[in-house]
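Asks: Requesting a structural model of the entry that follows:
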Amino acid sequence: MDIRSVMTPDPAACQAETPVRDIARLMLENDIGLVPVIDAQGRPIGTVTDRDIAVRLVAEGRDPQQATAQDCMTTPVTTVAIESSLTDATELMESRQIRRLLVVDGDGRLCGVVAQADIALSGRDRKTAELLRGVSEPKH
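Replies: Have a look, this model is predicted:
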């Protein structure tokens, strides 16, 4: 099974200068918790999650009305090639302890997102259990 079979293609994305309120609107409209941040060529440079907004802006008392993606995005970004297998992706997620991976094409441009939920919905019970354990275990 490859990444294409489980990823969300053509995800909603933003640029570093995008206002946080617009990112939150994208999250609401698309029922998502992560928005990739891309450069002018479409290559991922970071991600903004609903948690990033809550923890890096709101909890710190910063004004989300004035903030942009650059103010709260997570970098560096972890990507996987679109030609990768699902096994490669889950192993990368486990080793980095991340719940979502950005999928890039041969030129490094964003073309999809694969999340734990996508893998769980693919019906591979053993692989799902391994991924959940690997991502959730505390690092030693």
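Asks: From here on, just use CA atoms for contacts and neighbour counts.
Replies: OK.
Asks: Do a quick rundown of the strands in this protein.
Replies: Ranges of strands in the chain, per DSSP state E, are 8-9, 34-38, 44-49, 79-81, 100-104, 110-115.
Asks: Output these in TSV; the columns should cover distance to residue 126 and mean neighbour count.
Replies: What follows is those, written out as TSV (distance: least, Cα to Cα, whole Å; neighbours: other Cα atoms under 10 Å):
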stretch	distance to residue 126	mean neighbour count
strand 8-9	22	16
strand 34-38	26	24
strand 44-49	27	23
strand 79-81	21	21
strand 100-104	18	23
strand 110-115	16	24
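Asks: another one to check against the first:
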Amino acid sequence: VLVRNVKYYTLDEDQLKTLLLYAEEDCQNDERQANSFSLLKAILEAKLVSNELHEVMEKVSKICILSESARSRDEARGIFVNYLTNYSPGKRMDKYIQFFVSQLNYELQHGRESSLKFLGMIISKLIV
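Replies: I've put the predicted structure just below:
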């Protein structure tokens, strides 16, 4: 709530790092993943920047493919597309596009489908 709704207070770098540390840990836990995803959405919406954000988003990119939960893959994809399109990561964009293209050969169908959905989402965002 603080990150999303409070405009008169700005998080300092240490506070943001701490929140990202919690988000990183919680995004790996199915029971706390929803909280983590909500926090990440709020951080991205507020356009907060930290080196740790890029590390957390690396993990989110993997959740897009590896999670057995369709809901988790969908949430992670949406968050990751938002990250790539709004944070203009330059070289990272190429790296992640190549990552998702390579996942079209992933051994499990849900991972291949998720990769294809991500590529469709990112292409439609970049064309508009």
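Asks: Got a TM-score for the pair?
Replies: The TM-score (TM-score structural alignment, normalised by the length of structure 2) is 0.30; 60 aligned residues with a Cα RMSD of 4.2 Å.
Asks: rewinding a little: reformat the strands of structure 1 as CSV; add distance to residue 128 of structure 1.
Replies: Below are the strands of structure 1 laid out as CSV (distance: least, Cα to Cα, whole Å):
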stretch, distance to residue 128 of structure 1
strand 8-9, 17
strand 34-38, 20
strand 44-49, 22
strand 79-81, 18
strand 100-104, 13
strand 110-115, 11
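Asks: Those strands: which one's closest to residue 135 of structure 1?
Replies: For these, the distance to residue 135 of structure 1 is smallest for strand 100-104, at 10.3 Å, taking Cα to Cα.
Asks: That closest one packs against which elements?
Replies: strand 79-81, helix 86-96, strand 110-115 (3 or more Cα pairs under 8 Å, 6 or more residues apart in numbering; DSSP states H and E).
Asks: how about CSV for those, with distance to residue 44 of structure 1 added?
Replies: Putting those into CSV (distance: least, Cα to Cα, whole Å) gives the following:
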stretch, distance to residue 44 of structure 1
strand 79-81, 8
helix 86-96, 17
strand 110-115, 6
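Asks: ok, the residue most central in space within structure 2 - contacts?
Replies: In structure 2, the residue lying closest to the centroid (Cα atoms, centre = their mean) is residue 80, at 3.3 Å. Residues in contact with residue 80 of structure 2 (Cα atoms under 8 Å, 6 or more residues apart in numbering) are 57, 60-61.
Asks: quick one: buried residues of the helix or strand harbouring residue 74 of structure 2?
Replies: Using DSSP states H and E, residue 74 of structure 2 sits in helix 70-86. Residues of helix 70-86 of structure 2 classed as buried: 72-84 (neighbour count, 16 or more other Cα atoms under 10 Å).
Asks: following that helix, which helix or strand comes up?
Replies: Next element after helix 70-86 of structure 2 (DSSP H and E): helix 91-102.
Asks: got the angle between that following helix and helix 70-86?
Replies: 140 degrees (axes from the mean of the first three to the mean of the last three Cα atoms, to 10 degrees).
Asks: residues of helix 91-102 of structure 2 that come out buried?
Replies: Under the neighbour-count rule (16+ other Cα under 10 Å), helix 91-102 of structure 2 has 96-97, 100-101 buried.
Asks: Can you spell out which helices and strands pack onto it?
Replies: Using 3+ Cα pairs under 8 Å, 6+ apart, the elements in contact with helix 91-102 of structure 2 are helix 109-127.
Asks: Many thanks, have a good one.
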